[in-house]
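Engineer: Here is my input, please return the structure:
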Amino acid sequence: MRDRVRVVVQGQGRRSRRAGIAGALWAVGELAVTVGVVVMLLVVHQVWWTNRQALSAAHEVVRELEERGWAPLPEGGGEGEGQVQGEGEADSGAGASVGPSGGTGGSSGEAAGNPGPRTGKPPPRESAYGILRIPRLGVAVPVARGVDKRSVLDKGYAGHYAGTAQPGAEGNFAVAGHRNTHGEPFRYINRLRVGDELIVDVRGKRYVYLVGQTLAETTERDTGVIAPVPRSIVRPGAGYSEPDAYITLTTCTPEYSSKYRLVVWGTLKR
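Structural biologist: Below is the predicted model of the structure:
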């Protein structure tokens, strides 16, 4: 009788393990691609779509203000707790503007001296009452009271800081705006130069300011930049020392970051 030959097949276990590892890697790769696509779509929505929505809506508000009349001037700029606004704030109100601790004085209706009589009640927080035009940048943005992120800035508006002057009045008419996303009206204010015009239209009246100084970088707690006589408390050489009618634009810097604030100052053209 012939001996039976026993054949042992080796390597099947290894191949099985390799197939299992390959399947797991494939699944991980598919998951990574899916996550990447989702993240990309979120970025597109945040950076591109919100821009289009806010910009279109803001342009419509500008058109309505020009064609259908103007909202009454606000009593004040809104609420806040001593911080210079930028688009990076996580919440919608607290810490997003300058209150009494910021040294801006009392309500803008009294201390700043509103131009012209008021008619009716002040507009609600989210209602635009004026237009800020920046000819060099081709910008025309609605102005609303307060620097609330959700109800003002995310709509593509410029937000009027609490307690700061009304347009055309002595003191400091200070506004904040997004630099990136949500219409990004202040994206290129770093390109403004001395002598450029900043035009504010309110109820058929026009106030023209001329850019005088730019502060490329300061902290969010530098509330001196929106004081009645604006002067940085972080960089004392930047700002002014005499009373006048000022305008201040603030936004975040560097781009896509809320670490610092970029400031542009101007004075009323007499």
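
Engineer: CA only for contacts and neighbour counts going forward, please
Structural biologist: Fine.

Engineer: Nearest residue to residue 254 in space, please, no chain neighbours.
Structural biologist: residue 260 (7.0 Å; CA to CA, 6 or more residues apart in numbering).

Engineer: next one: residue 71
Structural biologist: Residue 71 sits nearest to residue 129 (CA to CA, 6+ apart), 4.7 Å away.

Engineer: Tell me who's in contact with that neighbour.
Structural biologist: By CA atoms under 8 Å, 6 or more residues apart in numbering, the contact set of residue 129 is 65, 70-74, 123, 142-144, 202-203.

Engineer: Please identify the helix or strand for it.
Structural biologist: According to DSSP states H and E, residue 129 maps onto strand 128-134.

Engineer: ok, then the element right after that strand?
Structural biologist: Next along the chain after strand 128-134, with elements defined by DSSP H and E, is strand 139-145.

Engineer: Determine the angle, from 0 to 180 degrees, between that following strand and strand 128-134.
Structural biologist: 150 degrees (axes from the mean of the first three to the mean of the last three CA atoms, to 10 degrees).

Engineer: contacting residues around strand 139-145?
Structural biologist: By CA under 8 Å, 6+ apart, strand 139-145 touches 58-59, 61-62, 74, 76-78, 125-134, 152, 156-162, 185.

Engineer: what does stretch 227-247 give?
Structural biologist: 102-105, 164-165, 168-175, 209, 213, 215, 218-219, 222-225, 265-268.

Engineer: pretty sure residue 62 is in contact with residue 127, am I right?
Structural biologist: No: counting by CA atoms under 8 Å, residue 62 does not reach residue 127; the two are 11.5 Å apart.

Engineer: let's see this one next to it:
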Amino acid sequence: MRVPVVQHRGRRRRALGRRALWTGGEFLVTAGVVLLLLVVHELWWTNREARQGAEHQVRALERQWATPGAGSGDTPSANAGLAGGSSPRRGTSAGGSTTVTGSATVPRRSQAYAVLTIPRLHLRVPIAEGVSKQNVLNKGYVGHYPGSQQPGQAGNFALAGHRNTHGEPFRYLPRLRLKDTVQVETSAATYTYTVDRILPQTSASDSGVIRPIPRSIVKPSYGFSRPGHYVTLTTCTPDFTSRYRMVVWGTLTSARAR
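Structural biologist: Below is the predicted model:
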């Protein structure tokens, strides 16, 4: 009489399969939670942290400018000057009214030294020298392109800012319309530019938009053909990509010394 042999291989195989499925499920759930936390960090925490830091920096600049003798100091957190603290130069505009033009001194790299205000966007943020992500843009600041002009100077005062995450100061830049105003405040003066050109999309390498006489080299019908006093605002487009750039240009229409 034969004794039946119990086969355990099938049971083991099924048990291993269930264990593998359980382990895989746990891994997917864990990965999903980690991914969700990363998204929350990028979309919420970086914005919160950067905005608080930017607001603090604006207040620091305002306090320093309100202090008698502001403009002679030189601190990393609040540069006292249009461009290093010297007084603005006065001249006469084509219409005969008095204008204020900037000095030639350049702030230190990553130094916050001015405040950008865009009424339509309810935006008020610091401007810092340079466009470093780590030291400028990721702090929620707007960065000044090195080599472009300073506020109020003849030429092109060119700026860059994040559209998404890290404070996203230029999140709503597409809402700007022609004749909207853009103000730049320094310890020396307040400059008001009026928006008169908008380039919805161009290549990220379109360097023509920040030249002294700004004109797109990708879409030459956008830009200017004569010297002037310009401001340029640039940001990534469309949302959550960095493939293209949006550009807004304005022309200096008034300047008021402090």
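
Engineer: before we move on, the earlier item: which among the contacts of residue 129 of structure 1 end up buried?
Structural biologist: The neighbour-count test (16 or more other CA atoms under 10 Å) applied to the contacts of residue 129 of structure 1 identifies 65, 70-74, 123, 142-144, 202-203 as buried.

Engineer: Dump these into CSV; add secondary structure and distance to residue 39 of structure 1 as well.
Structural biologist: Shown next, in CSV, are those (DSSP: H, G, I helix; E, B strand; the rest coil; distance: CA to CA, whole Å):
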residue, secondary structure, distance to residue 39 of structure 1
65, helix, 38
70, coil, 41
71, coil, 40
72, coil, 43
73, coil, 42
74, coil, 40
123, coil, 38
142, strand, 31
143, strand, 33
144, strand, 33
202, strand, 42
203, coil, 44
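
Engineer: Among these, which one lies nearest to residue 33 of structure 1?
Structural biologist: residue 142 (40.7 Å; CA to CA).

Engineer: Residue in structure 2 paired with the closest one?
Structural biologist: Under the alignment by TM-score structural alignment, residue 142 of structure 1 pairs with residue 126 in structure 2.

Engineer: give me the stretch of structure 1 that the top helix by length along structure 2 matches.
Structural biologist: When structure 2 is parsed with DSSP state H, its longest helix is helix 9-40. Using TM-score structural alignment, the residues of structure 1 aligned to helix 9-40 of structure 2 are 13-44.

Engineer: try stretch 225-237 of structure 2
Structural biologist: Using TM-score structural alignment, stretch 225-237 of structure 2 corresponds to residues 241-253 of structure 1.

Engineer: tell me the strands in the stretch 101-250 of structure 2, going along the chain?
Structural biologist: With strands called from DSSP state E, counting those that start in this stretch, the stretch 101-250 of structure 2 shows them at 112-118, 123-129, 142-144, 155-160, 181-185, 189-203, 229-237, 244-257.

Engineer: which one of those is the most hemmed in?
Structural biologist: Comparing the strands of the stretch 101-250 of structure 2 by mean neighbour count (mean count of other CA atoms under 10 Å), strand 142-144 ranks first with a mean of 29.

Engineer: Aligned counterpart of the residue nearest to residue 71 of structure 1 in structure 2, please.
Structural biologist: By TM-score structural alignment, residue 129 of structure 1 lines up with residue 113.

Engineer: Correct me if wrong: residue 195 of structure 1 contacts residue 210.
Structural biologist: Yes: contact criterion CA under 8 Å: residue 195 of structure 1 and residue 210 qualify, at 5.1 Å.

Engineer: which residues touch the helix or strand hosting residue 63 of structure 1?
Structural biologist: Under the criterion of DSSP H and E, residue 63 of structure 1 resides in helix 50-68. The contact list for helix 50-68 of structure 1 (CA under 8 Å, 6+ apart) reads 71, 128-131, 140-142, 154-157, 181-184.

Engineer: That one relative to helix 12-44, how many degrees between them?
Structural biologist: Angle, helix 50-68 of structure 1 to helix 12-44, by the same axes, to 10 degrees: 10 degrees.

Engineer: Only the buried residues of helix 50-68 of structure 1, if you could.
Structural biologist: Of all the residues in helix 50-68 of structure 1, those buried under the rule 16+ other CA under 10 Å are 50-52, 54-55, 57-59, 61-62, 65-66.

Engineer: Mean deviation, it versus structure 2?
Structural biologist: When structure 2 is superposed, helix 50-68 of structure 1 averages 0.9 Å from its matched positions, counting by mean CA distance after the TM-score superposition for structure 1.
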